[in-house]
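**Student:** What would the 3D arrangement of this be:
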Amino acid sequence: MSLTVNVSSYISSLCYSVLRIEPYTSCSYSCIYCYAKWYRNTNTVKPQYNLISEFKKCILKLRELKLKTIPFRMATLIDPFQPIEDKYRISRYVLKLCLENNIPLILNTKSITYTQKVWFKLISELSNKGLLLLQVTIVTPSDNISRIIEPNAPTTSERLKAIEKTLSENIPVAIRYQPLIPGASDIDSVKDLFSQFKALNVRQVIVESIRCLEDDILFLKGMLENRWVYDLIWESYALKNEGEARLRRPPLKWRLETFKMIRDLSVKFNIDFATCKEGLFSLHTARNCCGIHLLDEEKYVLRPTLYEAWIIYRKTGKIPYYDEIIREFGGDKYIYGEKLRIYPKVLRDGLKAHEKRFMKILINEEITKRIASSLSTRGSI
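**Tutor:** Sure thing, here's the model as predicted:
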């Protein structure tokens, strides 16, 4: 495993946060929707000491060169505060390294362990320096459903209590309300859930629809309500010549209706809204999809994405080439092209690979519009 997320057409074109640190090899929460089951080499949970060592060398080099970085994400497919963290405290060590070296961090979890003093003190100190955003994953308002689909993880209610403590210390929190699962995420009580988000002063909600295999669709249909959605034809998630041919996601009609419902709730309660890897930029009210703007803007840089392309598209009605995006957004806030040469190789190679894929996508209008339907019309999609 490397410090950069694997290249793919969706991630390379849509995601800012392509840098990651995964403290452990696997995850014990056993969520039925977990995407990691398609990528993991092992189900054995143990510390990734070699990767942590590589991360330390990398950020020390960044500090030596006085380079700003894209925020690292801890983690992407493995919860950093699963029960094994009580024993090894690898995630705590990563927090300490980031604090000592001014590294911006997106902390992504569904655990409640982080509220304990041994971790919370570091999280609070990082937040005070504008270096930390906490993203908490919630899939459903229902504790009963969460116990079924996330059998070893804290319930939704337990996560909300942990968020309450976090926000009492003014630590910025975004909710990853995902994956959106028909019959689990779109139930009536979602309105009450968003009312709680407002009361807790949650800053942003990020949504993404579920991706799963045909067998998973049948399993969910037998377990959840809203079965009519499961009787529809689910879209292939794959693009041309990519390895996700077996993955499916709910039809665009359901996704749009559900996203708009959640967007409207977010607007009602004055919470920023964005989608994740959906390309529906016209629904967004947040400045960026990840909530990175909630960090100190002097502490990080970004990479160009289709969101920047969409900003240009709204003005011109034309999908821009990569060099046009660079001309428009080519200041110190973004890293690209020759700017990447001075970064440590362990980051440079991955960032250049993502950039190369993104450039290739932009010259294929069909694929670009498939990834981001907001680029297929200047209207409401």
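**Student:** CA only for contacts and neighbour counts going forward, please
**Tutor:** Noted.
**Student:** Surely Asn288 is in a helix?
**Tutor:** No. Using DSSP: H, G, I helix; E, B strand; the rest coil, the secondary structure at Asn288 is coil, not a helix.
**Student:** nearest residue to it other than its sequence neighbours?
**Tutor:** In this structure, Asn288 finds its nearest non-sequential neighbour in Ala274, 7.3 Å apart by C-alpha to C-alpha, 6 or more residues apart in numbering.
**Student:** residue contacts, that neighbour?
**Tutor:** 204-207, 263, 281, 283-286, 288-290 (C-alpha atoms under 8 Å, 6 or more residues apart in numbering).
**Student:** at 6 Å instead, please
**Tutor:** Ile206, His284, Ala286, Cys289 (C-alpha atoms under 6 Å, 6 or more residues apart in numbering).
**Student:** Ok, Ile112 next?
**Tutor:** For Ile112, the set of contacting residues under the criterion of C-alpha under 6 Å, 6+ apart consists of Ala162.
**Student:** Next one: it from Ile90, what distance?
**Tutor:** From Ile112 over to Ile90 the distance is 16 Å, taken as C-alpha to C-alpha, to the nearest Å.
**Student:** What is the nearest of the contacts of Ala274 to Met223?
**Tutor:** Ile206 (25.0 Å; C-alpha to C-alpha).
**Student:** where do the strands sit along the stretch 251-381 of the chain?
**Tutor:** Counting by DSSP state E, counting those that start in this stretch, the stretch 251-381 of the chain has strands at residues 272-275.
**Student:** Please, where are all the helices along it?
**Tutor:** 252-268, 306-316, 322-329, 345-362, 365-371 (DSSP state H, counting those that start in this stretch).
**Student:** can you give me the offset of the third one from its chain's centre?
**Tutor:** Okay, so that is helix 322-329. The gap between the average C-alpha position of helix 322-329 and the chain average comes to 24 Å, counting by C-alpha atoms, centre = their mean, to the nearest Å.
**Student:** ok, and what's touching that helix?
**Tutor:** The set of residues external to helix 322-329 that reach it, using C-alpha under 6 Å, 6+ apart, is Met359.
**Student:** this one as well, want them side by side:
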Amino acid sequence: MEIWEFVIKPSIYISSLCYSILRIEPWDTCSYSCLYCYARWYRGPHGFPKPKPWIPKLFERIVREIKVYPKPFFRLATLSEPFQRPWRGLFEIFETAERYEVPLVVNTKSDVRWNDLFNWLLRLADKRLLLVQVTVGFLESSSLLEPRTPSPWRRLELIERLREHGVPVVARVQPLIPGLEEEQVRVAREALERGALGIITESLRESEEGINIIYKVLGVKRSGKWEPYDIKGRLIHPSLRWRLERHFAFKSLARSYGKEHADCKDVCEFRGELKDCCLTHLAFESTKRPTLRDLLALGRERACEKYLCGDRLRELGKLARPFRMHEKLLLRAFEKRKELCPLAYAESSVRGLND
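**Tutor:** Down below sits the predicted model:
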């Protein structure tokens, strides 16, 4: 189904915790081949990327139908590096975003060396249609875990270069890995020193086998306690207590610079509403769907008055159906969260530790 090219599929974590479920995937795979990459579970193994030539035109058809304003934002991209190599289709996507005033969140590990691309980022940022999220999770360990990416120092230079031109940029320090705490705080500090407006963190989620491989490549002993990430227990991630410790460490660091911090798809700020865990409020206005946090803070009726849900989904055109599917799972998690949502088990612990 072509519409799913632009929508992340429903799951407890995505449906419950993400303000936007929209994406643009211009490539069929990724050449960066990061050892910890979760996308390989969804789009297959790494390799030489081929563009999807139908994506730009299909993107225009879909956004043309969106009647809500401001428009919801799309992520470019979620399953591969969007700027692996020059391709005219990327500029067609930018042209459509500009024409229909569609905000974009660019997730990149690139150092953006080609001028045409850099100029497009400046142009979209000038029209308040862009947030750049530069993923830079490691310093010394980068050559082991992500050897085909531009060096972390070149990505940090990109943050500085974009900020010098007024482009809103945040750093994604991910995946957080037990045993690398000091290194990952250092890279976050480097990003803030170069002008990043905020820090987003996300913990590693992997299979037992994958985690053992990562620690073997790092040449260190496996560290910390781990617990199930999903209901079926196929994946695990660091314990809630460890994630909370990291949450407070990065939040304190960001505040010391007068900047913001958010956790991606986690429960560490489960109390009350969040402005936006993607930090898009630092760059543009957009219409968002509610999350489990908002339902718990506001109640279902008030949350649907403030956010995009219920009958208003009709304003999304072809996107309405997948949004309804996500909303159904969100409401199911809200109404029966102790049975269905593993996040809910942590809720009382989080509240106690935050107080």
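**Student:** Work out the TM-score between the chains.
**Tutor:** Their TM-score after superposition, calculated using TM-score structural alignment, normalised by the length of structure 2, is reported as 0.90; 349 aligned residues with a C-alpha RMSD of 2.3 Å.
**Student:** Relative to Arg172 of structure 2, how far out is the aligned residue in structure 2 for the residue nearest to Asn288 of structure 1?
**Tutor:** Residue pairing (TM-score structural alignment): Ala274 of structure 1 is matched to Ala262 of structure 2. Here the distance between Ala262 of structure 2 and Arg172 of structure 2 works out to 10 Å (C-alpha to C-alpha).
**Student:** Between the two, which contacts overlap?
**Tutor:** Common contacts of Ala262 of structure 2 and Arg172, defined by C-alpha under 6 Å, 6+ apart, comprise Ile200.
**Student:** For structure 2, which strand extends over the most residues?
**Tutor:** Of all the segments assigned as strand in structure 2 under DSSP state E, the longest by residue count is strand 169-176.
**Student:** Can you check which part of structure 1 it sits on?
**Tutor:** Using TM-score structural alignment, strand 169-176 of structure 2 lines up with residues 173-180 of structure 1.
**Student:** which of the contacts of Ala274 of structure 1 does structure 2 keep?
**Tutor:** Contacts retained in structure 2 from the contacts of Ala274 of structure 1 (both residues aligned by TM-score structural alignment, their matches' C-alpha atoms under 6 Å), given in the numbering of the listed structure: Ile206, Cys289.
**Student:** Closest one to Ser376 of structure 1 out of the contacts of Ala274 of structure 1, please.
**Tutor:** Using C-alpha to C-alpha, His284 is the member of the contacts of Ala274 of structure 1 that sits closest to Ser376 of structure 1, with 16.1 Å.
**Student:** what's that closest one in contact with, if anything?
**Tutor:** With contacts defined as C-alpha under 6 Å, 6+ apart, the neighbours of His284 of structure 1 are Phe273, Ala274.
**Student:** one more time with 8 Å
**Tutor:** When contacts are counted by C-alpha under 8 Å, 6+ apart, His284 of structure 1 touches Arg263, Asp272, Phe273, Ala274, Thr275.
**Student:** repeat for Arg324 of structure 2
**Tutor:** By C-alpha under 8 Å, 6+ apart, the contact list for Arg324 of structure 2 reads Cys309, Gly310, Leu313.
**Student:** how near is the alignment partner in structure 1 of the last one to Arg73 of structure 1?
**Tutor:** Just to be clear, that refers to Leu313 of structure 2. Correspondence of Leu313 of structure 2 to structure 1, assessed by TM-score structural alignment: Leu340. Noted for Leu340 of structure 1: a distance of 19 Å to Arg73 of structure 1, by C-alpha to C-alpha.
**Student:** the more surrounded of the two?
**Tutor:** Arg73 (22 against 15; other C-alpha atoms under 10 Å).
**Student:** Can you tell me the residue that sits opposite that one in structure 2?
**Tutor:** Using TM-score structural alignment, Arg73 of structure 1 lines up with Arg75 in structure 2.
**Student:** same check, this time on Ile262 of structure 1
**Tutor:** With TM-score structural alignment as the matching criterion, the partner of Ile262 of structure 1 in structure 2 is Phe250.
**Student:** so what's its match up against?
**Tutor:** Taking C-alpha under 8 Å, 6+ apart as the test, what Phe250 of structure 2 contacts is Val185, Ala188, Ile199, His261.
**Student:** Between which two of these is the distance greatest?
**Tutor:** In these, the most distant members under the criterion C-alpha to C-alpha are Val185 and His261, with 12.5 Å between them.
**Student:** Would you mind telling me which of those two has more residues around it?
**Tutor:** When neighbours are counted by other C-alpha under 10 Å, Val185 of structure 2 and His261 differ, and His261 comes out ahead with 24 against 19.
**Student:** Quick check: that one touching Glu202?
**Tutor:** No. Under the criterion of C-alpha atoms under 8 Å, His261 of structure 2 lies out of contact with Glu202, with a separation of 11.1 Å.
**Student:** So Arg194 of structure 2 versus Gly258 of structure 2, what's the distance?
**Tutor:** Distance check for Arg194 of structure 2 against Gly258 of structure 2: by C-alpha to C-alpha, it reads 13 Å.
**Student:** between those two, who's got more neighbours?
**Tutor:** More neighbours surround Arg194 than the other of Arg194 of structure 2 and Gly258, with 18 against 11 (other C-alpha under 10 Å).
**Student:** In helices, which of the contacts of Phe250 of structure 2 fall?
**Tutor:** Using DSSP state H, Val185, Ala188 are the members of the contacts of Phe250 of structure 2 that sit in helices.
**Student:** ok, residues contacting stretch 49-56 of structure 1?
**Tutor:** Met1, Ser2, Leu3, Ile21, Glu22, Pro23, Val94, Leu97.
**Student:** Same check on stretch 28-46 of structure 2?
**Tutor:** With C-alpha under 8 Å, 6+ apart as the criterion, stretch 28-46 of structure 2 contacts 47-52, 78-81, 84, 145-149, 175, 204-206, 210, 214.
**Student:** Also stretch 306-317 of structure 2?
**Tutor:** Judged by C-alpha under 8 Å, 6+ apart, the contacts made with stretch 306-317 of structure 2 from elsewhere in the structure are 62, 65-68, 287-290, 304, 320, 323-324, 327.
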